[in-house]
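Chemist: everything below, folded, please.
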Amino acid sequence: MAEPLTPEGRAARRAAVGELGDALRELVDAAVRTEVPDAELEAAAVAARELAARLRTAGRGLYDIARVDDPETGERWYSPVYGPGSPVAPPLVATDSPDGRATGRVTVGKPHEGPPGLVHGGVVATLLDHVLARALRAAGRGGLTATLTVRYRRPVHLGVPLLLSAEMGETVGRRTTAHARLVAEDSPEVVLAEAEGLFVALRAEQAADVFAATGRSVGAWTSRS
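Modeler: You can find the predicted model right below:
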């Protein structure tokens, strides 16, 4: 396993990870929209496999946590929802506050299309789930999603700046509820989708078991007194 990074080293690597992530998201977008000749597709496939081999010369195991991550706060730089290094993340830019609120802004493109011209419903649910969980973690109520109920009010179009907001609800023991909604930035009065979630915080011993394969302490999803 690679040595832990210094704060300066982590900042530098995060910048490099984000730069590669940006480039790969451009590649994914180009790949799902291209209509180049077959020969060009074949040449691009060869180049992509060469790049993959280059990146695999030093890598992590399936359960290893990236050195740029912070598992105590829940920040994941390769998250498929918002990770700067993930080629499949939209990516969502999210913020939160200790009073149990979170917001997000995202523009979803062609790689996450469901019906023609519309965002896939599963992607909408994923975005809502993330801001719900983020609101809870900000208030010290880490947990895993137990139930997620999504109501799709209107079609969500590709290429439209979207805003998400979430607010923590009631807490009973290790269970906490939260509510979130999704709107278009230019029509915030029209709710496109909304969700209610129930999250259950793991006891410390449960977390140790669930995340044992990582070999790390993962505090963002545990109970906090």
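
Chemist: okay, CA-based contacts and neighbour counts for the rest of this
Modeler: Will do.

Chemist: the helix ranked longest in the chain packs against which elements?
Modeler: Longest helix in the chain, counting residues (DSSP state H): helix 7-33. Contact partners of helix 7-33 among helices and strands, from 3 or more CA pairs under 8 Å, 6 or more residues apart in numbering; DSSP states H and E: none.

Chemist: quick one, the helix or strand following it and helix 7-33 angle?
Modeler: Going down the chain from helix 7-33, the next helix or strand is helix 38-55, by DSSP states H and E. When axes from the mean of the first three to the mean of the last three CA atoms, to 10 degrees is applied, the directions of helix 38-55 and helix 7-33 differ by 160 degrees.

Chemist: hmm, who's touching the very next helix or strand once past helix 38-55?
Modeler: Counting by DSSP H and E, the next helix or strand C-terminal to helix 38-55 is strand 93-97. By CA atoms under 8 Å, 6 or more residues apart in numbering, the list of residues contacting strand 93-97 from outside reads 82, 102-106, 131, 134-135, 138-139.

Chemist: please generate a structure for the following sequence too, so the two can be compared:
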Amino acid sequence: MTDPNAREDPPAEHPDTHPGLVGRAAESEALADAVRRLIVLCTATTAPAEATMAAARGLNAIADALERHVPDPPLPKTLLHDPADGQADFGTRMPFDTVIGRHNPLALPLDLALEPPKAVLTGTFTRPYEGPPGCVHGAVLAASFDLVFAAANVIARLPGPTARLEIVYRRPTALGVPCRFEGEVESQDGRRVRTVGRLVQGDRVTVEATGDFVFLDRAAIARMAERLR
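Modeler: Next up is the predicted model:
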């Protein structure tokens, strides 16, 4: 007979869980979701001055409490070591990414899927990501292409930093309409990698992009990251 008071064991940690999330991943995601909600409200609320200031004071008190738990030096945002299962699980290895990070409230976040040889990003942008009225900010779209291209390069086993990113805005990209970013490696010339892609809303291409990347193996990328820390 099952004991109704028995507590279930928590789910096992993924072997590549970011060290800053061990034992607190669900709580960290809940915190990021709460801050995302605040970001939306900051761009929409017309609360009275007194209520606005009271909220600011309360949030600053919360920030003060959290700030006491920031390590020095800070932990890296991205895991660069070889994954335990041999697969590139971007969501697990980039939990604080600006585009797909579930634990970064700046991220929508977009959902990344690998459909070799393509990488695909999907999501629906909301008001905090607005540029022109009713449209997604061009800089947000550029960041999304940079991420989906990086994933496409990993699929092709050609990772490396961005050297050039060209964005061609064919037509406005509307807020509140599902987006699909696609990226695929087009060619390689020595260490130079060219990756191309597009953004589709419905049946219309709104943006096209081309990126040039410098192929580096994982060890070289890790050394570059260490120099810049």
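
Chemist: TM-score for this pair?
Modeler: With the length set by TM-score structural alignment, normalised by the length of the first structure, the two chains reach a TM-score of 0.82; 205 aligned residues with a CA RMSD of 2.5 Å.

Chemist: dump the contacts of strand 93-97 of the first structure to a markdown table, plus distance to Ala30 of the first structure, secondary structure and neighbour count.
Modeler: Shown next, in a markdown table, are these (distance: CA to CA, whole Å; DSSP: H, G, I helix; E, B strand; the rest coil; neighbours: other CA atoms under 10 Å):
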| residue | distance to Ala30 of the first structure | secondary structure | neighbour count |
| --- | --- | --- | --- |
| Tyr82 | 20 | coil | 22 |
| Ala102 | 31 | strand | 25 |
| Thr103 | 29 | strand | 23 |
| Gly104 | 25 | strand | 20 |
| Arg105 | 22 | strand | 20 |
| Val106 | 19 | strand | 20 |
| Val131 | 28 | helix | 27 |
| Arg134 | 31 | helix | 30 |
| Ala135 | 33 | helix | 29 |
| Ala138 | 36 | helix | 21 |
| Ala139 | 39 | coil | 16 |
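
Chemist: export these to CSV and tack on distance to Ala44 of the first structure?
Modeler: Output for these, formatted as CSV (distance: CA to CA, whole Å):
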residue, distance to Ala44 of the first structure
Tyr82, 27
Ala102, 40
Thr103, 38
Gly104, 34
Arg105, 32
Val106, 29
Val131, 36
Arg134, 38
Ala135, 41
Ala138, 42
Ala139, 46
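
Chemist: among these, which two are most distant?
Modeler: Val106 and Ala139 (22.9 Å; CA to CA).

Chemist: check the gap between the residue opposite Gly85 of the first structure in the second structure once aligned and Pro172 of the second structure for me.
Modeler: By TM-score structural alignment, Gly85 of the first structure lines up with His103 in the second structure. Distance, His103 of the second structure to Pro172 of the second structure, by CA to CA, to the nearest Å: 29 Å.

Chemist: and for Gly202 of the second structure?
Modeler: Distance from Gly202 of the second structure to Pro172 of the second structure, by CA to CA: 13 Å.

Chemist: same check on Pro15 of the second structure?
Modeler: The value you get for Pro15 of the second structure to Pro172 of the second structure, if CA to CA is used, is 42 Å.

Chemist: cool, and Ala55 of the second structure?
Modeler: Taking CA to CA, one finds Ala55 of the second structure at 35 Å from Pro172 of the second structure.

Chemist: out of these two, which sits in the more crowded spot?
Modeler: Pro172 (16 against 13; other CA atoms under 10 Å).
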